[in-house]
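**Student:** below are the sequence and a predicted model for it; my questions follow.
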Amino acid sequence: MTRQFLKAVSRLTAVMAIGVASMTSHANDDVIPVEKFQPAITVQFAPEKPNGWELERPMAAYGMNLFAANVPAYNGKGKLISSWSPQQAPVFEQPTVIIVHGGHGISPANVDMAVWLRKELKANVLILDSYWSRGKSENWLAWTEYGANMRVLDLIAAARFTQSQGADPKKTFVIGGSQGGWTVLRAFSNHNLSSEVKSLLVGGASLYPNCYVKESIFGRSPSGTTDKQFAPPLGNYVAPVIAFTGTNDSATPLSQCNVEKVFKGVEKWTNFEGATHSWDSPSGGIGRPGVDGSCSNALNKYNQFPVCRNNKYTEIMRKDILAFIERHLPSAQ
């Protein structure tokens, strides 16, 4: 009787082991191939005025450090450019936010977000570059080797760097807009690098993100999305994420998204009625009140979509971001 019982237990253990192995294998089916998504770093200096934007003068005026090649790449080959501005207080005690840019590269909106975070949250802030460092100024086509998978590797590299500078991973977050928002969604989706992502970052805020995925059946397929590695899976998030979208966004329209998969799993999703892409664009200047209703057109030669400032939606979004970070800090747990 005892022998039969032991055999039964042995068979059950074997079946359970197979099941666990199967689940692990399934979880790792989504793989970010490092070699494919680590284009060479070739440049070590930020452009003086990217797209004619004056970035360094307002950064200096608000006490931020200027751009420098300081973030060791994910694969250890070269250093990415960033602006790393820790607070004067012990770095470990303060929240840390990594800002990841959109398809135009680092823009006034990224610097404006950094100024706001430093003022309202007293955060250590790193603005991360992924294009200048590689001799590029943009990735307007989006679904390329410079897309979400590459950007996730760069984000991991940045989070490793902030930790090496004394930042607490349990207080470290990421915020990104457009392709940066896509990066946030991809980073926290369940893939082979999720364990390291979770060890370095608490969660993130995704603003007006690209959200087309290869298995999506909605809308026209954008160029490049036939490759699943260029349009990788989004969803099944492993950490808290909040997302913000606009109903009049013609740059990253919801019609291209599998909304059920991409947005229903986030902690909170806000879809602003009538908002265009980049409704928080700093139309009044970096660190200054925005000019409500002010509109311009994107530089993207493939899609010169409208960008219209909306002060109400910007205020709501920023309050939600602050609340999100504060409730996920260790002191709030």
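**Tutor:** Looks like it arrived, so ask away. Numbering: from 1, shown residues only.
**Student:** every contact and neighbour count from this point should use C-alpha atoms.
**Tutor:** OK.
**Student:** what segments of this structure are strands?
**Tutor:** For the chain, the strands defined by DSSP state E occupy 68-72, 79-85, 96-100, 124-128, 172-177, 203-207, 241-246, 268-272, 295-297, 306-308.
**Student:** distance from the chain centre to the fourth one, please.
**Tutor:** Using C-alpha atoms, centre = their mean, to the nearest Å, the distance from the centre of strand 124-128 to the centre of the chain it belongs to is 12 Å.
**Student:** want to throw the strands of the chain into a markdown table with distance to residue 320 and mean neighbour count?
**Tutor:** Supplementary listing: the strands of the chain in a markdown table, determined by distance: least, C-alpha to C-alpha, whole Å; neighbours: other C-alpha atoms under 10 Å:
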| stretch | distance to residue 320 | mean neighbour count |
| --- | --- | --- |
| strand 68-72 | 29 | 18 |
| strand 79-85 | 23 | 24 |
| strand 96-100 | 15 | 29 |
| strand 124-128 | 18 | 26 |
| strand 172-177 | 12 | 26 |
| strand 203-207 | 9 | 27 |
| strand 241-246 | 9 | 24 |
| strand 268-272 | 9 | 16 |
| strand 295-297 | 24 | 14 |
| strand 306-308 | 20 | 22 |
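**Student:** I'd like those as TSV, with distance to residue 20 appended.
**Tutor:** Converted to TSV, the strands of the chain look like this (distance: least, C-alpha to C-alpha, whole Å):
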stretch	distance to residue 20
strand 68-72	35
strand 79-85	38
strand 96-100	35
strand 124-128	38
strand 172-177	31
strand 203-207	27
strand 241-246	27
strand 268-272	31
strand 295-297	51
strand 306-308	48
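**Student:** chain center to stretch 196-215: distance?
**Tutor:** 5 Å.
**Student:** list the contacts for residue 15?
**Tutor:** For residue 15, the contact set (C-alpha atoms under 8 Å, 6 or more residues apart in numbering) is empty.
**Student:** tell me how far it lies from residue 23.
**Tutor:** 12 Å (C-alpha to C-alpha, to the nearest Å).
**Student:** quick check: residue 282 touching residue 107?
**Tutor:** No - counting by C-alpha atoms under 8 Å, residue 282 sits too far from residue 107 to count as a contact (9.9 Å).
**Student:** you'd agree residue 211 is up against residue 180?
**Tutor:** No - at 11.0 Å, residue 211 does not count as touching residue 180 under the criterion of C-alpha under 8 Å.
**Student:** quick one, what contacts the most centrally placed residue in the chain?
**Tutor:** Nearest to the mean C-alpha position of the chain, by C-alpha atoms, centre = their mean, lies residue 184 at 2.9 Å. By C-alpha under 8 Å, 6+ apart, the contact set of residue 184 is 152, 174, 175, 176, 204, 205, 206.
**Student:** put this next to the previous one:
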Amino acid sequence: MHHPSSCPAMRDFKRLLSCLLAALCAACAQTMPQPSGPLAFNAATVGSPGSRATAELYRPEGAGPFPAVVALHGCDGVSPHYRTWARRLASWGYVVLLVDSFGPRNLRTVCNHGRDVPPELRAQDALAAAAYLRARPDVVGSRIGVIGFSHGGWTVLKSVLASDAGVEVTHPFAAAVAFYPGCEMPRSVLLTDTLILIGDADDWTPAARCERWRDIVMKHGHTVEMIVYRGAVHGFDTSRPPHAFAGHIVGQDPAAAEDAIARTQTFFRQRLMAP
């Protein structure tokens, strides 16, 4: 008895299929928006006043002006996962600024010590990034959103409150999306409609804490949509199967990821795109 993989014709077919898939992936990579290269913007929180933060800028094709999104990486720093998200957002029609909060501070990761760069400080980076975007002629300054993942999602939830970032927010984000964020007791008023996407099996940033956060901040008028995915763990939109990392279980849940991507697209479109 022959196994399917032992048949020469089948092996040839699989090689052909692999080549076709590789070609398709290469074509997709070429058509997706690519970063314009590293850039710097003013962000005094990095060090002394006048310090410069770094970021990667992704743009849709055309002159614009476009709505924009500030993107905030997780505790692992800027990685291919966040660049994939930046390209995805740009393909939806947004100028995207993927901020590097660790490089300028001479750090690579903070996964074992999350407060080495506290979310309050990163929220100030996010607000400085939004100020940079507002000054660009290809950006609609009143339509800037923010998205973050894990430590970056924690940062998002600091940046959408009136003063939890340690500064008064004078130009609130127009929309916010937080993937599996850390949720702490809020200390000030919510300024921005917010979408939280999290798994009920997340042992790093438990969903119950975010439910408490939502219940408190929604008393002040803005909307908080919270989607809890059954069985999903931390990092459910990443590409690796669930595995142990930094004392927790992290990894993909394709169904949750697909739904979360669609919800993110709709949430931003409804709040950032012109009617």
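**Tutor:** Received it, and whenever you're ready, just let me know what you need. Computed from a predicted model, the values in this text were never measured in an experiment.
**Student:** now which residue in the first structure aligns to residue 127 of the second structure?
**Tutor:** When the first structure is aligned by TM-score structural alignment, residue 127 of the second structure is paired with residue 156.
**Student:** got it, and residue 193 of the second structure?
**Tutor:** That one, residue 193 of the second structure, aligns with residue 240 by TM-score structural alignment.
**Student:** who's in contact with that match?
**Tutor:** The contact partners of residue 240 of the first structure, by C-alpha under 8 Å, 6+ apart, come to 202, 203, 204, 266, 267.
**Student:** taking those residues, tell me the two that lie furthest apart.
**Tutor:** Spatially, the most separated pair among these is 202 and 266, at 13.7 Å (C-alpha to C-alpha).
**Student:** under the alignment, what does residue 12 of the second structure map to in the first structure?
**Tutor:** Aligned partner of residue 12 of the second structure by TM-score structural alignment: none.
**Student:** which SSE is residue 12 of the second structure in?
**Tutor:** Per DSSP states H and E: residue 12 of the second structure is located in helix 8-31.
**Student:** and that helix, what's buried?
**Tutor:** Neighbour counts using 16 or more other C-alpha atoms under 10 Å place no residue of helix 8-31 of the second structure among the buried ones.
**Student:** show me what that helix is packed against.
**Tutor:** Helices and strands in packing contact with helix 8-31 of the second structure are not found; criterion 3 or more C-alpha pairs under 8 Å, 6 or more residues apart in numbering; DSSP states H and E.
**Student:** one more pass at 10 Å, please.
**Tutor:** Using 3 or more C-alpha pairs under 10 Å, 6 or more residues apart in numbering; DSSP states H and E as the contact test, the elements touching helix 8-31 of the second structure are helix 80-91.
**Student:** how many other residues sit next to residue 136 of the second structure?
**Tutor:** The number of residues packed around residue 136 of the second structure, counting by other C-alpha atoms under 10 Å, is 11.
**Student:** hang on, it packs against residue 63?
**Tutor:** No - using C-alpha atoms under 10 Å as the test, residue 136 of the second structure is too far from residue 63 to be in contact (11.5 Å).
**Student:** how about the residue nearest to the centre of the first structure, what's its match in the second structure?
**Tutor:** Match for residue 184 of the first structure (TM-score structural alignment): residue 156.
**Student:** same thing with residue 144 of the first structure?
**Tutor:** So residue 144 of the first structure corresponds to residue 115, using TM-score structural alignment.
**Student:** and for that match, the neighbour number?
**Tutor:** Residue 115 of the second structure has 12 nearby residues by other C-alpha under 10 Å.
**Student:** which residues touch it?
**Tutor:** Contacts here follow C-alpha atoms under 10 Å, 6 or more residues apart in numbering; on that basis residue 115 of the second structure touches 121, 151.
**Student:** against residue 121 of the second structure, how distant is it?
**Tutor:** 10 Å.
**Student:** ditto for residue 87 of the second structure
**Tutor:** Counting by C-alpha to C-alpha, the gap from residue 87 of the second structure to residue 121 of the second structure is 26 Å.
**Student:** neighbour count: the two, which is higher?
**Tutor:** residue 87 (24 against 19).
**Student:** related to what we said a few turns ago, show me the common contact partners of residue 211 and residue 180 of the first structure, please.
**Tutor:** Going by C-alpha under 10 Å, 6+ apart, residues that sit against residue 211 of the first structure and also against residue 180 are residue 186.
**Student:** thinking again about what came up before, show me whatever sits in contact with both of residue 202 and residue 266 of the first structure.
**Tutor:** 238, 239, 240, 241.
**Student:** of residue 282 and residue 107 of the first structure, which one has the most company?
**Tutor:** residue 282 (26 against 18).
**Student:** that one matches what in the second structure?
**Tutor:** Checking TM-score structural alignment: residue 282 of the first structure goes with residue 239.
**Student:** show me the contacts for that match.
**Tutor:** Residue 239 of the second structure neighbours (C-alpha under 10 Å, 6+ apart): 81, 251, 252, 253, 254, 257.
**Student:** any idea what residue 310 of the first structure aligns with in the second structure?
**Tutor:** Using TM-score structural alignment, residue 310 of the first structure sits opposite residue 253 in the second structure.
**Student:** wait, that match touches residue 240, no?
**Tutor:** Yes - applying C-alpha under 10 Å, one finds residue 253 of the second structure in contact with residue 240, separated by 9.1 Å.
**Student:** neighbour count winner among these two?
**Tutor:** Between residue 253 of the second structure and residue 240, residue 253 has the larger neighbour count (other C-alpha under 10 Å), namely 23 against 12.
**Student:** counting neighbours, what do you get for the spatially closest residue to the more buried one that is not a sequence neighbour?
**Tutor:** Leaving aside its chain neighbours, residue 253 of the second structure sits nearest to residue 236 (4.8 Å; criterion: C-alpha to C-alpha, 6 or more residues apart in numbering). Residue 236 of the second structure has 28 neighbours, counted by other C-alpha under 10 Å.
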